[in-house]
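# based on what follows, work out the 3D shape:
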Amino acid sequence: MHPYRSHTCGDLRATHVGETTRLSGWVHRVRDHGGLLFIDLRDHYGVTQCVIDPDSKAFKLAETVRSEWCIRIDGDVKKRTDETINPDIGTGEVEIFIRDMEVLGAAKELPLPVFGDLDYPEEVRLKYRYLDLRREKLHNNIMLRSNVVADLRQRMWGIGFNEFQTPIITASSPEGARDFLVPSRLHPGKFYALPQAPQQFKQLIMVSGFDKYFQIAPCFRDEDPRADRSPTDFYQLDLEMSYVTQQDVFDTIEPVLAGCFEKFGGGRPVNRNWPQISYKDAALWYGSDKPDLRNPIKMQVVSEHFKDSGFAIFANLLKQEGTEVRAIPAPTGGSRKFCDRMNKFAQGEGLPGMGYIFWRKAEDGSMEAAGPLAKNIGPERTEAIRQQLGLEVGDAAFFLGGKPKAFQTVAGKARVIIGEELGLTDL
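Take a look at the predicted model:
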């Protein structure tokens, strides 16, 4: 028999009942049931329940083991009783009766538990990263990353792309962030840079006559951390194609990414008919070139309703070249409390404020527009705005005016907040 294992902790099934097995792994959990010890043994592949009683020669040693000790056990595969079957794990129909045991590596008291999903301070998790990554959620995340990268490679190879690796030490090639610099040993006082993207090298590959290139490329950028990106480096699917149009690139990459999301998206449906949005439209509708389309809100230009109106701030703004007024529809947002909160948000972002109109039911049962803007521009203009935005009783609209570059980013943030707070975004 192999010195460490005949099976992994994810292998054994009911078909193995009656066999002798050897497993090695970490002690996930120990449970004492009145002299009968249960040890959940874990490795990369899964968890197997092991049991030992005082008749076993290894019982005294088994009493000493604790969580995250690394052990090797020899035992017999037995079928669990129907009431003790665990359908949540692949090995849930069987258990191992331990005949012999060896401690491969004992562990002191743990600085953070591996069993469970308790939240611990980041500095503790990073200091003991090897323990943190043993936790089920983190372990699965690392495996997901590995499998996604492998899947992308297979898909790119399958459509005729070749993978090439580009240099990591290079001359500076700014991509919009700060470079990481590496001092040169051979040329004192001079520095190499870590690439923010393999831009120059992949273009050299293309002009050298290689038709289709891709790389799962590391990108090093000395920038602040983001929610979805490490502060120092990240990896991207990088590709180049020869003799193609922009549409050819779209048509090539769409099935690659859609297929990957279908495979690893947990069964969630993936729309393979991706909308193609120009930068101009994205800036107008969403205030961002990377909008979250789970949020259905689209901003619209409503300048014509404020020209020569009784709302002097917007009316005077629109007399200046390059200015406009945009509306952010807010279905179900028609309360003064919510509108005042969004106005305060805009002020916190450095703008004078954000105008609003909300529609409510009047005492006579009809619909009426409320808010300072509605009073200033009158019922005819507010009704035209409502119809353009497709709003009803209980809805609201927010307004920002001026040169788009001055308010566009704030408008995009407001759109996100409105969608989340009103439950419009499909999370």
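# for the rest of this, base every contact and every neighbour count on C-alpha atoms.
OK.
# can you name every helix or strand that the helix of greatest length in the chain contacts?
Assignment by DSSP state H gives helix 136-158 as the longest helix of the chain. Counting contacts by 3 or more C-alpha pairs under 8 Å, 6 or more residues apart in numbering; DSSP states H and E, helix 136-158 packs against helix 246-264.
# alongside the first, I'd like the structure of this one:
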Amino acid sequence: MLEHLGSFQRTHYCGEISEKDLGKEVRVAGWVDTTRDHGGVVFTDLRDRTGKVQIVFSPEISEDLVEKAKKLRHEFVIAVKGEVRRRPPGTENPKLKTGEFEIYAKELQILNRSLPLPFPIENEIKVSEEVRLKYRFLDLRRPKMAQNLIFRHRMYQVVREVFNKEGFIEIETPYLTKSTPEGARDFLVPSRIYPGKFYALPQSPQLFKQILMVSGFDKYYQIARCFRDEDLRADRQPEFTQIDFEMSFVRERDVMDVAEKVLRALYKELLGVEIGEIPVMSYDEAMERFGTDRPDTRFGLELKNITDVAKRCNFKVFRTVAEKGGIVKAINFEGGAGLSRKEIDELTKFVGIYGAKGLAWIKVLPEGKLQSPIVKFFTEDEIDEILRRLNAKPGDILFFVADKPDVVNPALANLRLKLGKMANLIDENKINVLWIVDFPMFEWNEEEERWEALHHPFTSPKEEDVEKILEEPGKVRARAYDMVLNGVEIGGGSIRIHREDVQEKVFKVIGLSDEEAKERFGFLLEALKYGAPPHGGMAFGLDRLCAIMRGEESIRDVIAFPKTQRGQCLLTGAPDSVRKEQLEELHIEIKDEEGEEV
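Just a heads-up that it's a prediction; the model follows:
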């Protein structure tokens, strides 16, 4: 028979029982973690979100209470009143925060029972993520998952404390807004009141925070929910959270300083780690040395450009690429000469994922001889130059990729990471943060044969490059900055365009007509005509940053109710069909491929 709380009132959380409570009567409540019958005395570990405490049901106090305790099972919900005592010497549990104490029960109320569990409530479990997400209410009871969400809560508090101290104002922006494509598909919400019209869920608060700057709120921040209808992976969700802020009358360094204060405070307050000076690296340097604009600088294996040598060698593959404007880059995998041909073939297949047509290699054998199918095509001087640039030594293997930059760089950048993990070169305890700056303003879309904004079309060009926008868009640099942590972009932003004439030039380069620009972004363009101040800002990916700080590989493990990689909520069954009456209210019909109404 189940009981009610009645006059019971909890006085302590389970994980907070301590020395100061010895001899006191306390009331605790939670879930039965384990129960052990030791010959008449029943021991129960009771758990809530703060931890566990041992409850003792002893016949010295009540035989009836012991019999009642014997009926307890995993995850029963109970309330207990009892006296806090010190555990007898030798029975302490050093793994528990409360391991020196126990509660001798005087009263027990069984508030609810539980069915047998689909998986145990413990940190390390062997069960599929699909099962965990279906029973998320149980998954979140696991101490590790509970601590992830508590850690996330503490992140919110630290973030708000930093911004409030810096004089920022927290302002919410709308969830139901106008569709203004920003790189991904919008989630659309049909309007019942305006048939055929749609709201869009915001991909970011970008336009609204710029309008807030025009409105005179010179320091804004928000822990903002954002929505993007895009293909998902471990670090993507259709709905995610940003630490978003914007400032007026600032230059790049002003925004970057605030971002650094947020990051430093999070690491110091939550992990006790001091973040030192954060270096700045240009986009061009990052691409040249690492092949990516989010380099992991915790280990070496840097890329080396040998295109000039390739131009004069007799290896046709290299020479042809170099003569056609492509590049040839290489990595020295130190100590890797022992790789088998099978392992090299697997690495060749791996770089093929990124478009590379092949992976050339040269082994520097321990005795100093070279082994490779391509060595014969190089002169002795050319080989010496390559070995010198790559700092090659006996026992090393050199890998080469030749192609267009947008093939070579990602192929070798990902090969570098794979080799770094293979050789255990990455120190997981290191925290390497850096800024990447001086991004190109535009990138060329070969398929559509047009320029696109590398970040977004509201990013300001560098002042000295404004005159190049229309004539030489490929040479324009953006006033953008990304923060990279251990090879992951955790935040990015820019100084924004605040002049209508510059904004019009950018729209023209990316192929937006005046009519299209007005249709998509008319409210922002109108605002720029009324005294818009110079402004800039940034956004951190809170989910991603939280996952990194907690040592989780997937952001799903730091989100209470995430979606799967297919965008489904296995707990609720969303997305799901709705009643025909609801669709009729929205003037929506669903038809099959043949055009027949479903």
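# where does the TM-score land?
The TM-score (TM-score structural alignment, normalised by the length of structure 1) is 0.93; 419 aligned residues with a C-alpha RMSD of 1.9 Å.
# thinking again about what came up before, contacts for the longest helix of structure 1?
Contact partners of helix 136-158 of structure 1, identified using C-alpha atoms under 8 Å, 6 or more residues apart in numbering, comprise 114, 117, 132, 133, 162, 163, 214, 216, 256, 257, 260, 264.
# out of those residues, flag the one nearest to residue 312 of structure 1.
Set against residue 312 of structure 1, the nearest of those by C-alpha to C-alpha is residue 257 (49.2 Å).
# alignment lookup: that closest one to structure 2.
Under the alignment (TM-score structural alignment), residue 257 of structure 1 maps onto residue 263 of structure 2.
# how far does stretch 350-357 of structure 1 sit from the chain's center?
On the basis of C-alpha atoms, centre = their mean, to the nearest Å, stretch 350-357 of structure 1 sits 32 Å off its chain's mean C-alpha point.
# can you tell me the SS state at residue 103 of structure 2?
strand (DSSP: H, G, I helix; E, B strand; the rest coil).
# gap between whichever residue in structure 1 pairs up with it and residue 8 of structure 1?
The equivalent of residue 103 of structure 2 in structure 1 is residue 96 (alignment by TM-score structural alignment). Note on residue 96 of structure 1: its distance to residue 8 of structure 1, by C-alpha to C-alpha, to the nearest Å, is 12 Å.
# neighbour count winner among these two?
Each of residue 96 of structure 1 and residue 8 has its neighbours counted (other C-alpha atoms under 10 Å); residue 96 has more, 28 against 21.
# helices along the stretch 101-250 of structure 1, start to end?
Per DSSP state H, counting those that start in this stretch, the stretch 101-250 of structure 1 has helices spanning 122-127, 129-132, 136-158, 199-207, 246-264. These are given in chain order.
# okay if I get those helices as a markdown table plus distance to residue 67 of structure 1 and mean neighbour count?
A markdown table is the format used below for the helices of the stretch 101-250 of structure 1 (distance: least, C-alpha to C-alpha, whole Å; neighbours: other C-alpha atoms under 10 Å):
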| stretch | distance to residue 67 of structure 1 | mean neighbour count |
| --- | --- | --- |
| helix 122-127 | 17 | 12 |
| helix 129-132 | 11 | 14 |
| helix 136-158 | 15 | 14 |
| helix 199-207 | 48 | 15 |
| helix 246-264 | 32 | 14 |
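# looking at the ones you listed, which is closest to residue 45 of structure 1?
Nearest of the helices of the stretch 101-250 of structure 1 (C-alpha to C-alpha): helix 136-158, 10.6 Å.
# so where is the closest one in structure 2?
Residues 143-165 of structure 2 are matched to helix 136-158 of structure 1 when aligned by TM-score structural alignment.
# the matching stretch vs structure 1, average offset?
Comparing stretch 143-165 of structure 2 with its match in structure 1 after superposition yields a mean distance of 1.1 Å (mean C-alpha distance after the TM-score superposition for structure 1).
# so who does the equivalent of residue 11 of structure 1 over in structure 2 touch?
Aligning on TM-score structural alignment places residue 11 of structure 1 opposite residue 16 in structure 2. If a contact means C-alpha under 8 Å, 6+ apart, then residue 16 of structure 2 has 50, 51, 98 as its contacts.
# can you pull the contacts of the second one?
To tie it back to what came earlier, the one meant is residue 51 of structure 2. Applying C-alpha under 8 Å, 6+ apart to residue 51 of structure 2 gives the contacts 14, 15, 16, 96, 97, 143.
# rerun at 10 Å
Contacts for residue 51 of structure 2 (C-alpha atoms under 10 Å, 6 or more residues apart in numbering) come out as 13-17, 30, 45, 96-98, 143, 146-147.
# likewise for residue 77 of structure 2?
By C-alpha under 10 Å, 6+ apart, residue 77 of structure 2 lies in contact with 2, 29-33, 46-47, 109-114.
# returning to what we had before: what is in contact with residue 96 and residue 8 of structure 1 at once?
What both residue 96 of structure 1 and residue 8 touch, as defined by C-alpha under 10 Å, 6+ apart, is the set 21, 22, 23, 48.
# among those, which ones are buried?
Burial of those was assessed by neighbour count (16 or more other C-alpha atoms under 10 Å); the buried members are 21, 22, 23, 48.
# how about the second one, what's its match in structure 2?
If I follow you right, that is residue 22 of structure 1. The equivalent of residue 22 of structure 1 in structure 2 is residue 27 (alignment by TM-score structural alignment).
# what helix or strand is its match located in?
strand 25-38 (DSSP states H and E).
# which strands and helices sit next to that strand?
With contacts taken as 3 or more C-alpha pairs under 10 Å, 6 or more residues apart in numbering; DSSP states H and E, strand 25-38 of structure 2 sits against strand 41-48, strand 51-57, helix 63-69, strand 77-86, strand 101-112.
# now do the buried residues in it.
Quick answer for strand 25-38 of structure 2 (16+ other C-alpha under 10 Å): 25, 26, 27, 28, 29, 30, 31, 32, 33, 35.
# then stretch 295-312 of structure 2?
295-298, 300-307, 309-312.
# so which of those residues sit within helices?
Members of the buried residues of stretch 295-312 of structure 2 lying in helices (criterion: DSSP H): 307, 309, 310, 311, 312.
# my guess is the second one contacts residue 387. True?
No. With contact defined as C-alpha atoms under 10 Å, residue 309 of structure 2 and residue 387 do not form a contacting pair (11.6 Å).
# what sits in contact with each of the two?
Shared contacts of residue 309 of structure 2 and residue 387, defined by C-alpha under 10 Å, 6+ apart, comprise residue 381.
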